[in-house]
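1. Next come a sequence and a model predicted from it.
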Amino acid sequence: MKVFPFISTLCRQNKYFIIGLCLGMFTGLILAPILENDCLFNESRESYTSDHLSRSRSLSSDSETKGDEYEPRVNLAAKPKAAQKKPQLLNRPRYYSTELGIREKLFVGVLSSQYDVSAHGVALNKTIAHLVDKVMFFIDAPGPRKLNISMPGGIVGFTDTKKILKPFHMLKYITDNYLDEFDFYFLIKDTTYVKARQLYEMVQGISVSEDVHAGSGKRNEYTSFCSLDAGLLLSNSVIHKVMSSLDWCVKNAFSYSDDDNLGRCILHATAISCQESIQGYALTSYTLDRTFNMEDDIQRLARDSRFDSALTLYPVQEPNILFQLHAYFCKVGLVHKEQAITTLHNSLVNMSELTPGGRNSVTWPVGSPSGNVPTNRFDVLRWDYFTDTEIYLHSDFSNVKKLDGADKTDIQYVMNASIKQMEAEWGEHLQYRHLINGYRRFDPSRGMDYRLDLAFRDTTTGQEVHKRVEVCKPLGRVEVVPMPYVTENVRVNLVLPVEAEYKHEALKFMENYARICMEKQDKTFLMLVLLYDPSLPGKGTKDDIFLSVKEMALTLSDRYKKDGSKIAWVSIKIPSSYEFPSDPLLEFVVADLVVRKFSPESLILTCQSNMDLRQDYLNRVRMNTILGWQVFSPIPFSEYHPDIVYRSTSTRSKELDIDKTYGHYDTGEFSHIAFHAHDYTTARKQIEDMIPIVRNDRDIHSLITMKYDNQSTSPSSLYGMFISSGSLHILRAVEPGLRLHYRERNCQHLNIQCAEARAFNLGSKSQLAQLILDYVASHSPASSA
C-alpha cells in the first residue's frame, strides 16, 4: 500500500518530463519512415561511390586474393583491325602560287565574230597581247569554217549564234576555265582600242579585297549600266558572284543591248551598279566619230585632254586605225618618259650640288638600274638567307652550307661597310652587337642586293636597337669596249649548196631572192654550188640534172644586169664512194672550193634552199659578222613535219610563223654561218693536218681516207673549226629572221647525228604523244569491231 503513494508522488513531481518523453516518442514514430527514405538515398549514393573507388583501388589486391576473377585477358583474334576511314594524304600543288592563292593580274576577254577576228582581232591582239597577262577572243562559230590565223592567247568559238547570249557564253567560259587564275577581268569588243599599259598599271594599284564593277560610256546619268564598247572591269570576287546567277541572267536577257543585259546580270548578282571610278582611278573612254580619220582628225584631237587621257577609244572602224592609234599613243608615252627622265636627272644633279660633300656624298649610285620586277612567277629571283657562320638553301642540292671562301669575304665586307655607315650616320652612341638576319640576291640586270637586319646597343639608354640596311653591289664600272666599225652597206655573198633532190627548192629560192634582193638592188650576190651525184646525168650533157637551175640563173642575171645583180654557179662532182649527201665534212668541200673565188674581205653566208629569205636577217648578218673579230652562227627556227603539225587543219601557211605548235629553235643546226673569207682561210690552215684542204674535185678522195683516222679530234663542221681556232669570237644566238621549212633527211650508214636531227624535227612531245594515242586507238580491237 505504501508503494502506490510513492509512485503517484514521483509522477506528480516529474509530470512535465513524462509528457515530453511521450511526445518525443510519438513524433519519432510518425517521422521515422520519411527520414529513413531520405537517408537511405544519400547513403546509397555515398556507399556506391566509396565502394566503386575502393574496388578500383583494390583491384590488384583483390585479384591476388580471388584468383583470376579480375585478371585482364588480351584477345588477339582478328587484330589489328583496319581503320574504317583511311586518312587522306595531303597532295601539295606544284607551285607555291597555287597553294598560296597567288593569281595573275589581268585577263582581257574580247567579243568578236568569225569574220572580224582575222582583221580587227589580229590588230587588237598585236597591240595589247604583250602588255597584259592573257587575251582571249570569243566568236560565234556555227559552222566548220577554218580560221587561217594564229594567236598566242587563243580563240573560243560558240555554236549558239544568238547575239544577246554571247556575253554570257563568255562569262561561262571564264568561270569554267579561269575563275581562280586572275585578279581582274576586262571585257571589251574588237572595235575598241585599249591603252593596255595604262590599264595594267591601274589594276596593279586597285585592291583585290573590294568588289570591282567599273567602266564608262553610260547613256545618261540615271542608268546603272556601263558600255561594253568602252570596257568593263570586274574583280575576281564579282566573277564568283556572277557565276551562280548565270541561269537567271540568260532567262532575263530580253534587251537588244549587250550593255543592258550584262549590266542587269552583274547588278542582280552583286547589287553593285557600274562605277566610273574605283579607289581613286577613273575609267574614262572617248567616242570616235564614224568618219574618224587619223590623218585629218589627229591634230584636232591632240588638243583635247579627254582624248589624251582616255583609257579606251571606240568605235574603230578599220583595223589599220588600231595600229595608227597605238603608234600615236606610244609616241606620246615616249615623250612623257623622256620628260620624267630629264626631271629625275635634274633633281639628282641639284641634290648632289646642295649636299656639303658634293657629288661624292650621294650614297645611292646615280647610274644604278632599278631592281628586277618579275613579270610572272617564273621570273622571281631567289633570296638566300645567311647568318654569321652559315648560308641556307644556297643551291637546290643543299639545305645549309658553312660560310667560307669568297662568300664569307664578300658578306663581311658588306657588313663592315654597313656598320661603318650606320655609326657615321647615328653617331658613336650606337655599338654593333650582332647580325639578326641576312639576305642576298643576285640580279643579273644590276648586281648583288643585300638586306641586313643589324642589332646595335644604344650606349645612352642601354637598350638594343634594330636597323635594316639595304645594300647594292653593282656588277662593275661601265667601260667602252673598242669594236671595229661595221655598217649595213656590206655586200653579202650567199653560198647555196644545191642537191639534185632539192632542185625545186632551189628554183623557189631564186624566185624569192630576185624579189627580195635583186628587185630592191640590195648589195648581195648569190653563188650556187651544184653538187653532182655520180649516179645522175652530169654537167655538159643534154640531160643535165641541173639544167633548169642554170637556165633560171642566167635568165634572172640578164633581167637585172643593169642593176649589177648576178647569180653564178660552181659545179662539184662528188665521188661515188662518198656518203652523199649526209657526210658533215661536205661543208669543208663546198667552202674550200668556193671561198677561193672571193676576195679576202668578202662576207660569205652559207644557207639552205628551204629557208625563208628575209631582208632583216641579211642586215643582222652584216652587223654581227666582223672581219678579224667575230663569226655569226644563227640558230634557225625549224618547222616540224607538216603531216603531224597540220593534220588537224587542211591549210598550210606559205609564211612560217614562229609558234611552238609549228616548229622550234633547232640548236643542233649549224649549217648557216657567216664569216669573212680571210678569217676562214686563217682558221682552215690550223686544221689542215686533220682535214686536208680541197683545191679541186680530185682532192675530195683524200677526205674519205682521213676522216675516220681523226674522227675523235677533227671538227665536224665549220662552226667547230672556228671554235677550235680560238682566234675569233663566235656569236651564237636564236635568229627569228631565219626560218627553215621542213625537209626530209636521208640518213645513210647509221649516221647518228643525222638520225637525232631527223627525230627532233618531227614534232613536239605532245604532238608525237597524241599521234601515238590516235594510232593505238585506231588499231585497238574495239575500233576494229
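-> Received, thanks. Please read all numbers here as calculations on a predicted model, not as lab measurements.

2. Please count neighbours and contacts with C-alpha atoms only from this point.
-> Noted.

3. Run through the neighbouring helices and strands of the helix or strand I572 falls within.
-> Assessed by DSSP states H and E, I572 sits inside strand 567-573. Secondary-structure packing of strand 567-573 (3 or more C-alpha pairs under 8 Å, 6 or more residues apart in numbering; DSSP states H and E): strand 524-532, helix 547-559.

4. rerun at 10 Å
-> Counting contacts by 3 or more C-alpha pairs under 10 Å, 6 or more residues apart in numbering; DSSP states H and E, strand 567-573 is packed against strand 492-499, strand 524-532, helix 547-559, helix 586-595.

5. Okay, buried residues for the last one please.
-> Just to be clear, that refers to helix 586-595. Using 16 or more other C-alpha atoms under 10 Å as the test for burial, helix 586-595 gives L586, F588, V589, V590, A591, D592, L593, V594, V595.

6. do stretch 237-252 as well
-> S237, V238, I239, V242, M243, L246, C249, V250.

7. Switch those over to JSON lines; also include distance to A506.
-> Formatted as JSON lines, these follow (distance: C-alpha to C-alpha, whole Å):
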{"residue": "S237", "distance to A506": "59"}
{"residue": "V238", "distance to A506": "59"}
{"residue": "I239", "distance to A506": "56"}
{"residue": "V242", "distance to A506": "59"}
{"residue": "M243", "distance to A506": "58"}
{"residue": "L246", "distance to A506": "59"}
{"residue": "C249", "distance to A506": "61"}
{"residue": "V250", "distance to A506": "59"}
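
8. out of these, who's nearest M552?
-> When the buried residues of stretch 237-252 are ranked by distance to M552 (C-alpha to C-alpha), I239 comes first, at 63.3 Å.

9. Would you agree that closest one is in contact with F184?
-> Yes. If you go by C-alpha atoms under 10 Å, I239 and F184 touch, sitting 9.0 Å apart.

10. helices and strands around the helix or strand harbouring K337, which ones?
-> Using DSSP H and E, the element containing K337 is helix 319-354. If contacts are counted by 3+ C-alpha pairs under 10 Å, 6+ apart, helix 319-354 sits against helix 122-128, strand 193-194, helix 196-205, helix 294-301.

11. Got another one to weigh against that:
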Amino acid sequence: MVYGARTGVPLALGLLFGVIISLAILPREEYLSVGLCPFAESPSLEEEESSEHWQVIIRKKPPTSANVQPGKVARARFAATELGTREKLLVIILGQSSLTVALNASIGRHVPRLQLFVDASRVDADIASLPNLTPYRPNGQHAHVSILSSIFNMTLHENYDWFYVMPDTTYVNPFELMNFVNHVNWNRRVAIGGTSNSVTDRKCTLQAGILLSNPAMQSLIQQRHICNSIASNSDHAAFEMCIHHATNLSCVSEYQGMKYNWWKVDGMGFGGADGGMTIHDKVSWWAKSSKFNRSLSVSPLLSEADARALHEHFVNVEVGKVDHEIEQLIAEIESLSADIPDGPTWPIGVPAYSKPPNRHQVPKWEFFTSNEIFKNDGNQNVYALSGDDKVDVDEVLAAARKFAEGASGVAAGLEFVQLQDGYRMFDAMRGMDYMVDLLYRNQFGEPVVHRVHLTRSIASTQLMHQVPYVKEDTDLTIVIPVGSNDEVGAIRRLLARHARLCQASAGDSRQTRIVVAVRAVDSAALRLINNDLVELRLRCRSSQTETMLLLLKAESHPVIAAAALDEAVDHFGQQMIYLLLSPHADIQREFLDRVRINTIKHFQVFFPMPFVEFHPQVVGLSEAVNNRMNAHNTHLQQDDVDDMQRLVGDRLSLIETLRNNAFLRSGKQLVVHKDQGHFDRSDFSVLALYGIDYLRARSRLDVTRSRASVSVADACFRRKATSREQWPSDIICKHAQYDATSALQRQYPHSFK
C-alpha cells in the first residue's frame, strides 16, 4: 500500500496543478463560446430561388459520321496486304508485234505473273484475246509515261518483290530468272541488267531486260513525274533514261553472287554469234556453249520461230538439270538405304507398301490374263479384258518385254510366246504395281517363264492452293429414278422418312426439291406416288420443300439414272446441285449439308462412299431359323426343323429356297459392323454434281456400253445418325445388288476425270 501511494500521489498532484494554471491563464469566454455561439443566419428564400443571373451552357458532342462505327478498327481488305505478303516476280512486256503472243504462250506459264502493255493502235485480234493485256494510248508522249501510270493505277508496284521489264524482241529464260530472284534479297534499291559497250554509260539497256527490286520500283513510281520531260529518239531509250534518273541507280550485272548473263545476238563481241544468221538456225550450234545455256536473256528476236526455238532449248536444258539432280538423289538414297530400318525400297525414293490398319483392309491383287481380268467384285469374278483395263495391260506388257528383252535382259535372244498371267494392285502411296509372267521359248524349244515387277508411280501431283468458296445455302434437287413396280414401295417409304426429317427441321430457308422420275410403272402406282408427293409438299411447307413427278419417255436413255438426270437438268436448269439417289435410300438431314459443301461448280463432283449391307437372306438366315425353332407351336416347330434338315441335305434346293423366299428383316437399326456389311469403294451409284458439270460430261457417256441397266431394286442406303461419325458413314447402303455389267458405275468415274 505504501508503495502504491508513493507512486500515485505525485501524478495526481501534477495533474491538479496543471488544471489550476490553465483556468487562471485562459479567458473564460474562449472556452465557452463553443457551446454558446449562435447559429449562422440562413440565406433568404428569395436569393436561393432567383434565376435571373443564371447562365445556360449547352455542351454539344463532336459530330460523327454515320458510316463510321465508333471504336471499329480499319482493317485491310486482304490479309496479304496487312501482313505485307507479296508474290515473287512480275514480268512486264512492252509489246509491239505478234512476238508478244509467242512470248506470252512460252514463258507465261513459268512465272508467277506476266503483264502485257501494248499500244492500243497496235492491238490486233490475237493480242486482244489475251487476258493479261493492258492497252494504253501514248497521247503524243513516250510509252513509259502511260505504262508507269497504269502500273500505279493497278497497284502492281505494291504486290511483288521483283519486277522484270523487257520488250517483246527479247526472250527471257524463265528458269534462270526464277533461280536468280530466289537466291537474292529484294530489300535493297537495285537495278540489274546488261549495259552497252560504252564505259561511261551507267544505264541498263532495255534490250537486255531490266530487273528492279521492290524499293527501286517504288522510287520509280513516286518520281515518275521526272520522266515526263525526257526527250529521246525511241521509246526504249526514253524508258532507260527514266529508270536511271527517277531511281538514281546505276546498272549492275552481278548482285549477291548471282550474275546476270545476257546473250546478245547482233555483233561478234558479247554473245559470240554471227548477227547475219537467224536465232532458230543457230540454237543447235549455240547449245554447245555452257555460257549460252546459262544465259538469262537473249535478244534481239526477229520472228516467232526464234522464240519457240529458244524456249524449246531452255526447257530441254532445265529437264536435263532436273534429271541430273534426280540421279544424284538416287545415288544418295542408295548410299543411305543400308542405315534405314526398313531397308531400301523399290523403286528408289518411292514409299514402301502402306500397312493396312486391320485385316479387313488388306489390299487385294487383281489377276489378269491376255483376255480376262479377275476383279475384286462381290457379285462377279471374271470380266472380259477391254476398255481402259486392256490399254493398261498392253502398256505394261510392252514395258515388261522391253525390259526383259533388252541387251542385258534376262530374255535376250529368246522367242516371246505370250503373256502367261499377271497381277496388279493399287496403293495410294506408291501407285499401281504389277507382276507379269512372260512365257518365252529358248533355242531348244523349251518353255521359259520370266517374272517382271513393274510399278506405275503416281506423278504430276500438286497441292491445290485455291479452292472455291462454298456455302450451304445452295438449292438442292434430289433426283430419284424409279424403273419398275418393285421400287414403288421403296420410294413411298423414302418419301415418308423425308417427311419426318423436314418436320424435325422446320424453319430451314434453303430450298430442297424432290423429283421422282418414273418409267415403266403402272398408272395405279403412279397415282400412289403422286399422292405421297402432294402430302410431302403440304407437310414440309415450312422447310421450303418442293416436289414433282416426272414421266420419262420410252425413247430416253437406256440407263434410267442418266435419263432422270437429263430430264431434271432440262426442266430445272443448270445452276443448281442435283443429287442422284436410289429409291431405297435412307439418309439424314446432315447428309444433305455435306452434299452442299462437297459439291463445287467446275471443280468437284461428290461421290459418297456407302456402307453396303450384306443381303438379308444371308445375314438374317440364322435369326430367321432361330425364331422358327423357338416357336410355341411344337408341331410347326417340328415341321420347320424337318424342312431345314431337308434344305441342308439338298444344296440345290437350299439355293432355290433362298432365292425365292424373302426372310423378313427385324426392325432394329442398322449397325455399321463387319458382320453386317462393308464400305464399298467401287460403288458410284450415288453422286452429286451441278447441272452444268453434268452437261459437260454427258457427251462422254458411251451409249453402246450404257445399255446394261443398273439394277437398284434391292439397294438401300442408310446413314448412321450420330454426331461422332466420320465421313465414310455418310451413306449406308443396305441390300445392294447391282448388275455385274453396270455401265453407270463404270462410266461416271471416267466422265469426271
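-> Structure's in. What do you need? Just so it is clear, the structure is predicted and the values come from calculations on it, not from any experiment.

12. TM-score for the pair, please.
-> The TM-score (TM-score structural alignment, normalised by the length of the second structure) is 0.41; 361 aligned residues with a C-alpha RMSD of 4.7 Å.

13. re the thing from before, will you turn the buried residues of helix 586-595 of the first structure into a markdown table that also has distance to F722 of the first structure?
-> Shown next, in a markdown table, are the buried residues of helix 586-595 of the first structure (distance: C-alpha to C-alpha, whole Å):
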| residue | distance to F722 of the first structure |
| --- | --- |
| L586 | 16 |
| F588 | 12 |
| V589 | 16 |
| V590 | 16 |
| A591 | 13 |
| D592 | 14 |
| L593 | 18 |
| V594 | 17 |
| V595 | 15 |
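
14. before we move on, back to that, possible to save the helices and strands packed on strand 567-573 of the first structure as TSV with distance to H664 of the first structure?
-> Below are those laid out as TSV (distance: least, C-alpha to C-alpha, whole Å):
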stretch	distance to H664 of the first structure
strand 492-499	23
strand 524-532	27
helix 547-559	31
helix 586-595	24
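
15. what about the strands in the stretch 1-150 of the second structure?
-> Secondary structure of the stretch 1-150 of the second structure (DSSP state E, counting those that start in this stretch): strands located at 87-95, 113-119, 133-136.

16. nope, the stretch 351-500 of the second structure is what I meant
-> Assigned by DSSP E, counting those that start in this stretch, the strands in the stretch 351-500 of the second structure fall at 366-368, 372-374, 382-384, 415-427, 431-441, 447-457, 476-482.

17. Packing partners of the helix or strand hosting I174 of the first structure?
-> Element membership of I174 of the first structure [criterion: DSSP H and E] is helix 166-177. Under the contact criterion of 3+ C-alpha pairs under 10 Å, 6+ apart, helix 166-177 of the first structure touches strand 104-111, strand 134-140, strand 155-158, strand 182-189, helix 236-243, helix 246-251, helix 258-270.

18. can I assume P135 of the second structure is in contact with F117?
-> Yes. Using C-alpha under 10 Å, P135 of the second structure is in contact with F117, at 5.7 Å.

19. if I look at the two, which residues touch both of them?
-> Taking C-alpha atoms under 10 Å, 6 or more residues apart in numbering as the contact rule, P135 of the second structure and F117 both touch G95, S146, I147, S150.

20. L336 of the second structure in helix, strand or coil?
-> helix (DSSP: H, G, I helix; E, B strand; the rest coil).

21. Tell me the spacing between it and E325 of the second structure.
-> Computed as C-alpha to C-alpha, to the nearest Å, the L336 of the second structure to E325 of the second structure distance reads 17 Å.

22. on that earlier part again, just so I know, which of the helices and strands packed on helix 166-177 of the first structure lies nearest S766 of the first structure?
-> Closest among those, using C-alpha to C-alpha: strand 155-158, at 20.1 Å.

23. Report the buried residues of the helix holding K337 of the first structure.
-> Buried residues in helix 319-354 of the first structure, defined by neighbour count with 16+ other C-alpha under 10 Å: P319, I321, L322, L325, H326, S352.

24. now for the helices and strands packed on strand 567-573 of the first structure, which one comes closest to E756 of the first structure?
-> The closest of these to E756 of the first structure is helix 586-595. By C-alpha to C-alpha, the value is 18.5 Å.

25. For the strands of the stretch 351-500 of the second structure, could you give me JSON lines that also reports distance to A496 of the second structure and mean neighbour count?
-> What follows is those, written out as JSON lines (distance: least, C-alpha to C-alpha, whole Å; neighbours: other C-alpha atoms under 10 Å):
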{"stretch": "strand 366-368", "distance to A496 of the second structure": "42", "mean neighbour count": "19"}
{"stretch": "strand 372-374", "distance to A496 of the second structure": "41", "mean neighbour count": "18"}
{"stretch": "strand 382-384", "distance to A496 of the second structure": "40", "mean neighbour count": "14"}
{"stretch": "strand 415-427", "distance to A496 of the second structure": "42", "mean neighbour count": "17"}
{"stretch": "strand 431-441", "distance to A496 of the second structure": "45", "mean neighbour count": "19"}
{"stretch": "strand 447-457", "distance to A496 of the second structure": "49", "mean neighbour count": "16"}
{"stretch": "strand 476-482", "distance to A496 of the second structure": "14", "mean neighbour count": "25"}
